[in-house]
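Visitor: sharing a model that was predicted from the sequence below.
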Amino acid sequence: DLEGGAPRDWRASMLQIPQLVAPGTLEEKALLPSFLYLPAPEEFPPESLALPWSRQNPGGIVGELARSHGAKVPTRLVASAKSWLSYTAVDRMSALLPWQAPPDVTRVSPVEASARYLGHLAAAWDHAHAGRGKSQAPMRTQEIVLTVPASFDAAASDLTLKAAEQAGLENVTLLEEPQAALYAWLEVAGEGFRKLLKKGDVILVVDVGGGTTDFSLIAVAEENGELQLTRLAVGDHILLGGDNMDLALAHTLQQQLNTAGKKLDSWQFISLVHGCRKAKESLFGDAALKKTPISVPGRGSGLVGGTIKTELTRELLTQVLTDGFFPETRFDQAPSTARRTGLAQIGLPYAQDPAITRHLAAFLTRQARALEQAPEAPAGVKRGAFVHPTAILFNGGVFKAGTLKDRLVQVLNTWLREDGGQPVRELQGADLDLAVARGAAYYGWTRHGHGIRIRG
């Protein structure tokens, strides 16, 4: 929700999104989880799926109920649609989700799933702003800023616009998510950002989402006495994020269950993955929690007939994510290319090396070589064997775990020290969950000549 007037007169507010949290139970939440559940014909009474703007919900369930109920019936749950949009080995307009769904499930394409999420948001907007006067126009007439991974190629971006079109959105601009996160930081910092950044600074944005890890470098220059921000580089498309972490946690718990004589079939393993995601988010969201239970539904009779119970402890969560995804590495240590078949069970071509630190080292090293060959490289960008960031901005809910941020900063500072650089400083203040949304709103305001724009 964006209102602009005079150059310094603007307000961004977060729309609380009505969504089903249980059959017949609606709640308003700041976030709409990107999950689509396709129920069986008689699974729910039709009236239990009604939304404020619709008595029936024939297109499936979107949001919190889709996520929670889908963990119990994963063969009817569409997840990671945004990651599928970037997967060039499949026809992204074809009905292929849920992956591994049985023949009786009517599948949808990644574009259709994305359109349903956007359609839900549009309906929520129209419902919230109905009858409030001319300034509260329907969603389809608004200036919409949609955020996408910085590493999305042209085809994935075009498919995102196609999904928006299917949802009835007309005036749409795409913005890279790491840039949106930096815009959110600029909004929070206000005019004070000029005291926190200086000419020659290089900002590293590390954005770890559900399906992708994005690296971006933003250079700080000076022009006519004013600081200017320029997009210097973005990383390759790395299918590595919260989804991989959920899989790694599920594999670890599966090994514990196997040791205890409890075997899971492939259907139950997918359910365990979704259970790990929910448990991970609970532990990230409540620092006082030490552990959270996970239940895996049974299948028929026999050994796996009953519900299987396990738990995710904070200690295990920290160990798996820190050692597996943020290990201590050297800056000249390239990502592994050994095949890891376990992480391919959900159908996507996940990164073969889960170490985000190694991918970061490769990115910074590659950019140093690129700058050496670039005739118009920004002046003052410090580099040795790799580009030396002077500031780092984190984005993504995974970084609510302070130990993960601390580890990444520790590793990066070790590289900088060994390469003759200075320690990096963290840019703080933006909300890890909502920064991209707020930054997109701020960017929309800058498009009308206000604030500071990131070039490039």
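Guide: In hand now; what should we look at?

Visitor: drop to CA atoms for contacts and neighbour counts, all remaining ones
Guide: Noted.

Visitor: so how far is residue 329 from residue 419?
Guide: When C-alpha to C-alpha, to the nearest Å is applied, the distance between residue 419 and residue 329 equals 14 Å.

Visitor: residue 394 too?
Guide: Residue 394 is 19 Å from residue 329, by C-alpha to C-alpha.

Visitor: which one of the two is surrounded by more residues?
Guide: Legend: neighbour count by other C-alpha atoms under 10 Å for residue 394 and residue 329, higher for residue 394 (24 against 16).

Visitor: hmm, that one is touching residue 213, no?
Guide: No - under the criterion of C-alpha atoms under 8 Å, residue 394 is not in contact with residue 213, lying 11.3 Å apart.

Visitor: got the contact list for residue 127?
Guide: 52, 53 (C-alpha atoms under 8 Å, 6 or more residues apart in numbering).

Visitor: could you redo the last one with a cut-off of 10 Å?
Guide: Residue 127 sits next to 17, 18, 52, 53, 121, 138, 139 when contact means C-alpha atoms under 10 Å, 6 or more residues apart in numbering.

Visitor: contacting residues for the first one?
Guide: By that I understand residue 17. By C-alpha under 10 Å, 6+ apart, residue 17 lies in contact with 26-32, 63, 120-125, 127-128.

Visitor: out of these, list just those in strands.
Guide: Members of those lying in strands (criterion: DSSP state E): 26, 27, 28, 29.

Visitor: wait, isn't the last one in contact with residue 15?
Guide: Yes - Residue 29 sits in contact with residue 15 when judged by C-alpha atoms under 10 Å, with a separation of 8.3 Å.

Visitor: now the longest strand belonging to the chain: buried residues?
Guide: Criterion DSSP E: the longest strand present in the chain is strand 213-223. For strand 213-223, the neighbour count (16 or more other C-alpha atoms under 10 Å) marks 213, 214, 215, 216, 217, 218, 219, 220, 221 as buried.

Visitor: re the thing from before, overlap in contacts, residue 394 and residue 213.
Guide: With C-alpha under 10 Å, 6+ apart as the test, residue 394 and residue 213 both reach 206, 207.

Visitor: give me the contact list for stretch 218-233.
Guide: For stretch 218-233, contacts defined as C-alpha under 10 Å, 6+ apart pick out 150, 178-179, 182, 193-194, 197-205, 215-217, 234, 363-364, 367, 370-371, 377-381, 389-391, 452-456.

Visitor: in addition, the following structure is provided for comparison:
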Amino acid sequence: MTQQTETFNLEYNFVVGVDLGTTNSAVAYVDLREDTRAIRLFGVPQLVAAGEVEDRAMLPSFLYLPGEYDLPAGATALPWARDRAYVVGEFAREQGARVPGRLVSSAKSWLAHGGVDRTAPILPWGARDGSPQVSPVEAAKRYLQHVREAWNSVYAPANHPDNAANRFEDQLIVLTVPASFDEVARELTVQAAQDAGFRRLVLLEEPLAAFYAWLAQHEDTWQQSMQDGQLILVCDIGGGTSDFSILGVRKGESGLRFDRLAVGEHLLLGGDNMDMTLGRHLETELMGAPGKLDTARWHQLVYQCRKAKETLLNSTEKADHVDISIVGASGRSLIGGTVRGALSHADVIRLILDGFFPADDLDAEPAGTRRRGLTELGLPYVQDPAITRHLAAFWRRFQGYLASETGRAAPYPDYVLFNGGTLIPAAIRDRLRAVIGDWFADEAGADWQPAELESAQLELAVAKGAAYYGRVRLGEGVRVGSGSPRAYYVAVETETRPETGEQTAVCLVQRGAEEGFEARLEELSFTALTNQPVSFRVFTSSTRLGDSLGDVVTLSADEVSELPPIRTVLRFGKGSVQRLPVRLGVHLSAVGTLEIWCYAEESDHRWQLAFDVRQAADGVTTDRGEILDQGLIEAAQAEVVDVYAGKGSPAKLRDRLEEVVGLPKEQWPTTLIRQLADTFIEHMDARSRSADHEARWLNLLGYCLRPGYGDPVDEWRMKQVWRLFLGGIEFPRDGQVRHEYWVLWRRVAGGLSAGQQNQLYHLLRVYTQPANQRKAPKGNLPKHVSSGETDEIWMA
């Protein structure tokens, strides 16, 4: 299986928690050089107006793509990127309210939208022809890239090389995702982070992060207040999603411990829906009917409704109403080109508390279909806006399992932890506690309500908890047991039975499997066509309980979600189509993603598979490319070993590798080149056999390791290659060796830390700065270089 870098084997100055939110993102960190291990917030520098940069506690998750004449020259410049042509953060949100057709919002929700190609430029949704658009992955990447660059501008500015070890790329980064994100949404989040330059990355689910934030505040006292068998309900309601989780308190070997017992399904329902509901209500009052405002005025109205909601639900302000004005509209109540109205406290109570948090019974069912809901701005929001009904259905789904796990005949949540900006108003939290209290009045007493685990700054708790979890990864703090929140299945029938909607499948990964879980599905064999497209249907469920690896089960449509299929080409032999019996294997990686492998029964061939994330709702797919049999990769590695053991010619090595794998070098996939890079690194010392051996070693290693990052193990690889720089080349007088040496560093320079790049510059400037050419190069570097070598040095 793919190698993983263990976080505790590396040195960091910081652990950084990043909450990539639907509406707002936040960053918190722990300075590991301090004994206090205090969690601090990072104020994110960002544009707040044209050309004005200020720190903010949060980075609004908005991207503005300006037109040629939208903004004055220099309006989008950042201190670290003067030529930046787009805007992220507060100014993007404000400018986007004026020109909504150029505003990207809710990118995180789009990452989980299986009905579109999430790697295609589709945002802003419905943009006019010719307007710039980006993919959901690209939008998320730009938010995360801004975080990285902003951090470096503060803690590792380019003009302070002594702080190079503080660069964001060199810290342990914990990035949060909803617990309800399926495997594809997680992989796309990882892709966005890696594209943004995140190298040392771990995923953490947001409800767990919120609980870790509470643990950080009560690390030394929680055991005195909790008991074995108690349950904690985590309600995480942000701008775009609602996420529920249940944690259990259990007796461990050295005292009480926590285990995550259940997670809910993905609910595209949150504060944004509430703001739009208030907006439609007020629009009807002001304009006589919904849908009368143009897009720009509608966005103004929704933004003001959000602010009014927060004011009217704030228990300390006790406001009766909030005045709202929409500039530049037309219609009734028009005074000076402005529509004026008011949102009252009674309106908010009726529309928000009674509409989204009604006092329904525990047996209330969410209205409408489970997945197909109303669509607003292209996103498939759930049909029933009543969060309490979704919460009731979630609890009922796991009630029997909770009873078996706790030994309680009628389990109820002893504690509730609230998280997310939507739950900041005490009125909403009080309503939720009252509703839950009514559900369990017979078991817990008429006046009972779950105790609230109070957490400061709900909108920032996820980032803080992520930073605390970074400490946990390094062996400090209290860990919550949290295996896979869902089970995975592979279909053994090609079609779902139409009369029942059921599907026969085999369990690939059981619910609760821990990080590092690895297994082969020995009980089930498929027949695959080699060198032709093949497809496997994969399902996931967070509600099915008790299924184990290899169990043949019948899945019903209301308990599973189907992931995009695994659709690829299994290369085997000389290219002819053959029927090949295969089995599947799985691995839960340390990063937080699922790997699926395909093994040939009658040989040692194996292939790592990938989800077709570009499948859209109509089922149309695009080619995922070819995946090499692992046996071919190992045969290629053997060719390298032979050459550096003196059994072959280095001049013919590239041709031999192309012949073995059946692909020209330009088409070698990442799975091949990174494993070849490992083989070259393993035989680093053998390059001393001859100048030809060293030149070929440098050439192919650089090609296989470029650009130096992007794979979870690249950081380790770059540490090994750095030894080459420190030790120098074996044949410094050979022109070809020197040339390939500079080409290597040009190809992999992106994977060097800031400190290494600074060191590289100081050692190589003797070749590029005439004033310094009289100084002799250090180490085994050549005394003189050709003009061609100088060009390569400049490009490095």
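Guide: Everything's here; your move. On a predicted model such as this, the values are computed, not experimentally measured, just so you know.

Visitor: tell me the contacts of the closest residue in space to residue 371 of the first structure that isn't next to it in sequence?
Guide: Take residue 371 of the first structure and drop its neighbours on the chain: the residue closest to it by C-alpha to C-alpha, 6 or more residues apart in numbering is residue 377, 5.8 Å away. By C-alpha under 10 Å, 6+ apart, the contact list for residue 377 of the first structure reads 232, 370, 371.

Visitor: hey, where'd the helices end up in the stretch 601-750 of the second structure?
Guide: 630-644, 653-661, 670-682, 691-705, 714-727, 735-748 (DSSP state H, counting those that start in this stretch).

Visitor: so can I have JSON lines of the ones in strands among the contacts of residue 17 of the first structure showing neighbour count?
Guide: Written out in JSON lines, the entries for these read as follows (neighbours: other C-alpha atoms under 10 Å):
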{"residue": "26", "neighbour count": "19"}
{"residue": "27", "neighbour count": "12"}
{"residue": "28", "neighbour count": "14"}
{"residue": "29", "neighbour count": "16"}
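
Visitor: closest to residue 401 of the first structure out of those?
Guide: When these are compared for distance to residue 401 of the first structure (C-alpha to C-alpha), residue 29 wins out at 22.0 Å.

Visitor: quick one, what contacts the alignment partner in the second structure of the closest one?
Guide: Correspondence of residue 29 of the first structure to the second structure, assessed by TM-score structural alignment: residue 56. By C-alpha under 10 Å, 6+ apart, the contact list for residue 56 of the second structure reads 26, 42, 43, 44, 45, 46, 47, 48, 89, 90.

Visitor: any idea how far the most centrally placed residue in the second structure lies from residue 175 of the second structure?
Guide: The centre of the second structure sits closest to residue 189, judged by C-alpha atoms, centre = their mean, with a distance of 2.9 Å. For residue 189 of the second structure, the distance to residue 175 of the second structure (C-alpha to C-alpha) stands at 9 Å.

Visitor: nearest to residue 3 of the first structure among the contacts of residue 377 of the first structure?
Guide: Closest to residue 3 of the first structure, out of all of the contacts of residue 377 of the first structure and judged by C-alpha to C-alpha, is residue 232, at 30.3 Å.

Visitor: how about that closest one, what's its match in the second structure?
Guide: So, by TM-score structural alignment, residue 232 of the first structure is matched to residue 261.

Visitor: re earlier: among the contacts of residue 377 of the first structure, name the buried ones.
Guide: Taking 16+ other C-alpha under 10 Å as the criterion, what is buried in these is 232, 371.

Visitor: return the subset of the contacts of residue 377 of the first structure lying in strands.
Guide: Among the contacts of residue 377 of the first structure, the members falling in strands (DSSP E) are residue 232.

Visitor: before we move on, back to that, let me have the helices of the stretch 601-750 of the second structure in TSV, extended by mean neighbour count and distance to residue 529 of the second structure.
Guide: What follows is the helices of the stretch 601-750 of the second structure, written out as TSV (neighbours: other C-alpha atoms under 10 Å; distance: least, C-alpha to C-alpha, whole Å):
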stretch	mean neighbour count	distance to residue 529 of the second structure
helix 630-644	19	17
helix 653-661	18	18
helix 670-682	19	21
helix 691-705	23	29
helix 714-727	16	33
helix 735-748	22	37
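
Visitor: indicate which one of those helices is closest to residue 466 of the second structure.
Guide: Closest among the helices of the stretch 601-750 of the second structure, once you apply C-alpha to C-alpha, is helix 714-727, at 21.7 Å.

Visitor: what range in the first structure matches the closest one?
Guide: So helix 714-727 of the second structure is aligned with nothing, judged by TM-score structural alignment.

Visitor: so what does that helix touch, helix or strand wise?
Guide: Judged by 3 or more C-alpha pairs under 10 Å, 6 or more residues apart in numbering; DSSP states H and E, helix 714-727 of the second structure is in contact with helix 670-682, helix 691-705, helix 735-748, helix 754-768.

Visitor: format those helices as JSON lines; extra columns: distance to residue 130 of the second structure.
Guide: Output for these, formatted as JSON lines (distance: least, C-alpha to C-alpha, whole Å):
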{"stretch": "helix 670-682", "distance to residue 130 of the second structure": "34"}
{"stretch": "helix 691-705", "distance to residue 130 of the second structure": "37"}
{"stretch": "helix 735-748", "distance to residue 130 of the second structure": "35"}
{"stretch": "helix 754-768", "distance to residue 130 of the second structure": "39"}
